[in-house]
Structure formats: C-alpha cells, structure tokens
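Engineer: using only what follows, build the 3D model:
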Amino acid sequence: MPRSTTARIDLNALRNNYCTARERAGSAKAMAVVKADGYGHGIAQVASALADVAPKYAVACIEEAAAIRAAGLAQPVVLLQGVHAAGDLADCAQQNFEPVLHGEHQLNWLEQGGHAPDFWLKVNTGMNRLGFRPNELPAVMARLEKIGVGGRLHGFVSHFACADDAESTMTAAQTATFETATAPWPQLLKSVGNSAAHFISGQPLFDWSRPGIMLYGGSPVVGKTGPELGLEPVMTLEAPLITTRVVSAGESVGYGGAWVAQRDTRMGMVAIGYGDGYPRHAGTDTPAAIDGRRIRLIGRVSMDMLAVDLSNAPEAREGDPVELWGRTVGVDEVASCAGTISYELLTGVTSRVPRTSF
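Structural biologist: Next up is the predicted model:
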C-alpha cells in the first residue's frame, strides 16, 4: 500500500479564484495561465475545471499547449514564450495556438512561408527579458505587412517587473511606455496584466489580463497572503505521521543536530521531504497543522521526512494526516519561512506526490 502523502486539489476554489480575477479585470477578458503543469496542480485537470468559464488559456511553450488539446479542450492557447523552431508555426496554425513573437529569428521564420498562425507581439517596456523595443515596432509592423501576415496579428503584450510591489513606480512607467508604443495601432488588442496587476488600484488591464498565481490561491503581492487578498487555497499538501516519540531535554533531532530539545518534547516524523518538493530551507518554527491545530517543524528537512513538534497536538497518533500547507497553514506562510515564494513551492511538488482532485 502506498504512503498517503498527497496533494489534494480543490477545483471549486480554483474556479472561485478565476471568477475573482475576472471581476477584478473589469472590462478586460481573463486568459487563464496554466503553465508549469497548472502551477503544479495538473494542467489537464486545471484547464478542464476552467473550461466553461475561461475563454482562453496561456502557457509557456507548445508542449504545454499540446497537453491542453490532449485533454480534449478547444479554447485558443497563447504561447507566452513563443515558438522555438520554424516548424512550430504550422503546428500553431493547425492547433489554434497563438504564439507571442518576441525576436528577429521568429520574424525570419514567418518569412519562410507556410500557413501563419494568429499571433501576438511582445513589447519590451523595461523588464528586458523578451520583446521588441518600442522604437523597433514601426519597422516590425511594416515587415509583417510586407510578409502578408499583418492580418494574423491579434495585438501586443508586455510583462510587468515590479507589479507585486505597491511602492514601486516601475509599473506606471511600463504602462505609459506600452501605451505610447502601441498607440499607432489602436485597432489591435493589448495585454499586460499579470496577477499582481489585478490588485493595483486604477491600473489599466486593457483587453486581456493574464491571471496566474492568483488562480491557485497564492499571493502575487509583497506583504500579503492569498486569503488576505480574497483568494482561496487550491492545493492542500498532506502527509502522514509515521512515528511519534518523546525526545528528552538536551537531545537533538535530525541531520546536523540542528534542533536540541530544551525540555522533554513529544515529536513526530512526517512522510514528506525535499524529494517530494517540500522546501529544504523551511526550518524550525515553520508552521504545519494536524486536525486544524497549528504545530511547527523542528530541525532540518530531510529528503523523505521532516520532524514536527507535537506539543500543540497531544492526541496525534501514527497515521494522522499532517497539513504542510492548505487552509490552516497558507502556502505563502511556508514560502516566507523558506525564503522563497509560493510560485516555487506549488510548481516544485514532485511527481512522487499524487494529485487528487475534488
């Protein structure tokens, strides 16, 4: 019988979070970002759960878009990273994938002929990862018309670097740059809004927003948790207690003897570790929960196990499920203790942990 370590996926919470994104997007439509295997929740089940509410999906790459088609879903899929080979353009045209083109090499591929897909152009407004600079757009647009594919262009996208930081002025600057750069083509669509942008008062989201982490209940805003933003946790990561014992005052637990009991302490070992994607850098005092009661980790996280202090759960016994994150302990809390963000924790849960949905 396999261990009962599992990631339980609440699809109703997912749908509720999408509805929150759609409401906060105002007049913009919201494409559901389901890249990285649905942020670790399972791309097929996530996309299927949103199929009757999301008019469009967004992923990073063509293999993720293909997984959506394999799930039997027909909505258009935006490829945020574009395509990586000339032949991918024909596949995009056939499968109704909408690549975001961001470089000279991709324009060269369009010039090679064949049936061009509907596509978007990436505008580099200051993040400096991908995209054409604003002063390059007129030449790019002229080139597209010469190639004869201008009619396939949906519009322009950009991406914010600091939208998670309410104190930053960079989002406003990027927005102004984007508006100026795209103004000569008012008939084309525009998309800039990541999850964090949905929570910036007065921020234009234009025609299409792109909610990602907020769909899964994680916070996109520095200093806030998902529930504080009105978002519901979608993943509950659970693992069983596999033993309990009392360690005497002065005894240590785990590798490096990193935690030493100050008094006789009842503790337990939980069947999950960094081999399952639980963060190794989540140390002593990182919260967990048993039956709705908060407990804490002690010592170092091992590959397959971690230790918890059961002082606050005196009735806990072997076999009891321990919530590592979920509704009692937020994933943003655990991420903060581990010095990272909820995005990394959710996408980092390994294939060793089965996903079950309800």
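
Engineer: rest of the way, CA atoms for contacts and neighbours
Structural biologist: Fine.

Engineer: now the helices for the chain?
Structural biologist: Along the chain, counting by DSSP state H, helices occupy 11-24, 35-40, 43-49, 62-70, 88-95, 104-111, 137-147, 170-182, 331-337, 342-348.

Engineer: can these go into JSON lines with extra columns for distance to Tyr216?
Structural biologist: Below are these laid out as JSON lines (distance: least, CA to CA, whole Å):
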{"stretch": "helix 11-24", "distance to Tyr216": "6"}
{"stretch": "helix 35-40", "distance to Tyr216": "8"}
{"stretch": "helix 43-49", "distance to Tyr216": "10"}
{"stretch": "helix 62-70", "distance to Tyr216": "18"}
{"stretch": "helix 88-95", "distance to Tyr216": "27"}
{"stretch": "helix 104-111", "distance to Tyr216": "32"}
{"stretch": "helix 137-147", "distance to Tyr216": "35"}
{"stretch": "helix 170-182", "distance to Tyr216": "23"}
{"stretch": "helix 331-337", "distance to Tyr216": "10"}
{"stretch": "helix 342-348", "distance to Tyr216": "9"}
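
Engineer: redo these as JSON lines? Include distance to Met303 and mean neighbour count.
Structural biologist: Formatted as JSON lines, the helices of the chain follow (distance: least, CA to CA, whole Å; neighbours: other CA atoms under 10 Å):
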{"stretch": "helix 11-24", "distance to Met303": "29", "mean neighbour count": "20"}
{"stretch": "helix 35-40", "distance to Met303": "19", "mean neighbour count": "21"}
{"stretch": "helix 43-49", "distance to Met303": "26", "mean neighbour count": "20"}
{"stretch": "helix 62-70", "distance to Met303": "29", "mean neighbour count": "19"}
{"stretch": "helix 88-95", "distance to Met303": "39", "mean neighbour count": "19"}
{"stretch": "helix 104-111", "distance to Met303": "42", "mean neighbour count": "15"}
{"stretch": "helix 137-147", "distance to Met303": "50", "mean neighbour count": "14"}
{"stretch": "helix 170-182", "distance to Met303": "40", "mean neighbour count": "18"}
{"stretch": "helix 331-337", "distance to Met303": "17", "mean neighbour count": "22"}
{"stretch": "helix 342-348", "distance to Met303": "14", "mean neighbour count": "20"}
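
Engineer: could you also give me the structure for this second sequence? I'd like to compare it with the first:
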Amino acid sequence: MARNLIADVDLSAIRHNYCLARAQAAHAHAVAIIKADAYGHGAVRVARALETEADAFGVAAIEEALELREGGITRPILLLEGFFEAEELELICQHQLWTAMHSLEQLALLERFLQQRTDVSGLHVWLKIDSGMHRLGVHPDDVQSALERLQALTAVESVVAMSHFACADEPQRPDTLRQLQQIDRSLSGMNIARSLCNSAGVMHWPQAHHQWLRPGIMLYGASPFAEPQPVAAQLKPGMTLSTEIIAIREVPAGDAVGYGASWIAEVPTRIATLAVGYADGYSRHAPSGTPVWLNGRRAALAGRVSMDMATVDLSLHPEARVGDRVELWGANIPVNEVADYCGTIPYTLLSGLTRRVKRRYTSE
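Structural biologist: Here you go, the predicted structure:
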C-alpha cells in the first residue's frame, strides 16, 4: 500500500489570498509569484487556478517559465532573475516572456541581440534597482542612463522599474523607508511604472504599492511577519500536510525514543510513529514539543525527526489508533507556528517538500 503522506492544496484558498493581495491596492496590478514550484504547491496547477485572476506570474528562471508554457499557461510570465545568455533571449521572444534586468551586462547583451534581430518587438523589461539590499540590481547612479538606453530600443514595448525590500517584514526598522527614499532619488523626474512590494510590502507598506505588486508567500496562506498582523489574519492556508500513524508502542518510564536518545519518557508513555521525515521535507530541526493535530486536538513530537519517520507522544490521546490521520501543518496547525519551533521561516518548509509527498488538489 502506498505511503499515505499527502499535501492537500486548496486552490480556492490561494485564489482568495491573491484577491486579498489585490484588495490592498485596488489601483494596482499584481504578479502572482509561483517560483519554486509555487512554494511547493505545484506551479502549473496553481497557475491554472489563478489564470483568470492573475495579471501575470513570476518565476525565478526560464526553466520554470517554460514549464508553465508547456502546461498551457498563456498569461504573461516574468523572469525575476532575467536572462543570462543570448539563447535565453531567443526563448523569451518565442514564448513572449517578460524579463527582469538587473545588470548593465544584461543590458549590453540585449542591445547586441537586438542589433542582430531587427524583427523582434513587444519586449517587456523590468529594470531592477539595487536600493539597498545589495543582492541584485543596477547601481542607483546608473539607473537613469540604463532606462534611457532601454527606452531607446524600439523592440522594447514597456519598462517597469522594480526593487526588492530587505526588511519589509520588520516594520519597526528604518530600512524600508531608506530604500523608498533611494528609489525616489534614482527615478527622480522619470515617469515610469514601479514594482516594489513583496508580500510584506503589500500587507504593510501602502506608500510603496505603486503600479505593480508581487505577492508571494501570502498567496499560500503564510505570513511574512513574526507578529500578528491584520491582513495576515485574513489569509487562508493553501496547504494541509498530513500523514498517518503507522505504529504505536508502549515505552517504559526511563526509556528513550529516537536517534540520539534525546527524548526520555518520564512515565510509561504511548508513542505513535508517523510516516513522515526530513526526506519528505518535514524539518529535522523540529524539536520535541512541536505540535501536530490528531483527532481534533493537539499532540506533540517526542524525539528526533528521522529521514522517513517521526514520533509523537500519545499521553493525551488514549483513543489514537494505527491509521489515524495526523495534520503536520494546515488549518489547525499554522505553518508559521511549525516554522517557529524549527527556528526557520514558512518559506523553507513549504518549498522544501520533496516529490515523495503526494499533492492532492481541491478547487472549492
């Protein structure tokens, strides 16, 4: 019998979350970020569910864009890291992709390509500005000349100025305001559309909304914020990860459970073994005490997560039996909470699910 570990993906919840993002700035368009296989939810299925609502989709690299085109997605697709060689520009033209541009080297490559391909038209370029994160982007001093070079290319139909916030999920810090000031300086005197907001920007920084939003983690019902937040409270979880109990045993007081003997029974304890482990993407860093949901109430991990299995204390669940379903995260156990226990963020848990986990989709 197949291992019964399932990620149930609620496509209607993802649609709700996209519409919630759009509602924060009714005047703006929104690129639905579905890179990394839609944060583990399945990029093609998520794109199909959003295709009537989404203004565009955002992916990290051209391989992800081609997967969407092969899956029948016709909406605009933005390459967030742009292109790296002329062959990719051919694919961008062929598949009508939008592309970010984060360096003068990419700009020069595009200019050389268009000198040879005078038949190209209708390109959409998003010029990325390094406003302070110092990861990707054109230096602020080079922004205006780069924009002028782009606008001089007759093949380029539209240009959007984009940047990325480093600390938008920490509203008390001054970094976001400094980045906004830098962007204003870089674009001074230029009438150009802007895209600045990731999920945290969408949810907390209305002064940064401008013409294009880029919601990512919030589409999947997880919050970028460590603290409660009004918009986050309206999100619906896009995924419920669940498995089943595959064994139960009585552990005597004083005996240990799992690798490293890190959890020791203080009293005689029933222990359930679950069919899930770090090879499925459930974090090995989840400590004893990490909550799961069993038969309508919480239980807790007992012992170290191994490659294929995890163990749970059944002291408060005398009714539990082999075959019972256990929610690891979802509607009852928020993925943000599990991430806190693991000392990580929900992005890593969701995008880290492996192909061993079966995805099952519902639309309503």
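
Engineer: follow-up on the earlier one: quick one, which of the helices of the first structure gets closest to Ile290 of the first structure.
Structural biologist: Ranking the helices of the first structure by proximity to Ile290 of the first structure (CA to CA) places helix 331-337 first, at 15.4 Å.

Engineer: what's that closest one packed up against?
Structural biologist: helix 342-348 (3 or more CA pairs under 8 Å, 6 or more residues apart in numbering; DSSP states H and E).

Engineer: so where is the helix it packs on in the second structure?
Structural biologist: Taken onto the second structure by TM-score structural alignment, helix 342-348 of the first structure occupies residues 346-352 there.

Engineer: which residues does that stretch contact?
Structural biologist: 36-41, 217, 222-223, 281-283, 335-336, 338-339 (CA atoms under 8 Å, 6 or more residues apart in numbering).

Engineer: try 7 Å
Structural biologist: Stretch 346-352 of the second structure has contacts (CA atoms under 7 Å, 6 or more residues apart in numbering) with Ala36, Tyr39, Gly40, Ile217, Ala222, Gly281, Tyr282, Val335, Asn336, Ala339.

Engineer: which of the residues you listed lies closest to Gly323 of the second structure?
Structural biologist: Taking CA to CA as the measure, Gly323 of the second structure lies nearest Tyr282 of the contacts of stretch 346-352 of the second structure, at 19.4 Å.

Engineer: the closest one -> the first structure?
Structural biologist: The pairwise alignment with the first structure assigns Tyr282 of the second structure to Tyr278, based on TM-score structural alignment.

Engineer: number of nearby residues for its match?
Structural biologist: 27 (other CA atoms under 10 Å).

Engineer: ok, now Gly148 of the first structure?
Structural biologist: Counted with other CA under 10 Å, Gly148 of the first structure comes out at 14.

Engineer: who's in contact with it?
Structural biologist: Contacts of Gly148 of the first structure (CA under 7 Å, 6+ apart): none.

Engineer: quick one, strands of the stretch 101-250 of the first structure?
Structural biologist: 119-122, 153-157, 189-193, 208-209, 235-247 (DSSP state E, counting those that start in this stretch).

Engineer: TSV for those, including distance to Thr171 of the first structure and mean neighbour count?
Structural biologist: Output for those, formatted as TSV (distance: least, CA to CA, whole Å; neighbours: other CA under 10 Å):
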stretch	distance to Thr171 of the first structure	mean neighbour count
strand 119-122	16	26
strand 153-157	14	21
strand 189-193	10	23
strand 208-209	15	24
strand 235-247	30	20
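
Engineer: nearest to Gly72 of the first structure, out of the ones you listed?
Structural biologist: In terms of CA to CA, the element of the strands of the stretch 101-250 of the first structure nearest to Gly72 of the first structure is strand 119-122, at 22.1 Å.
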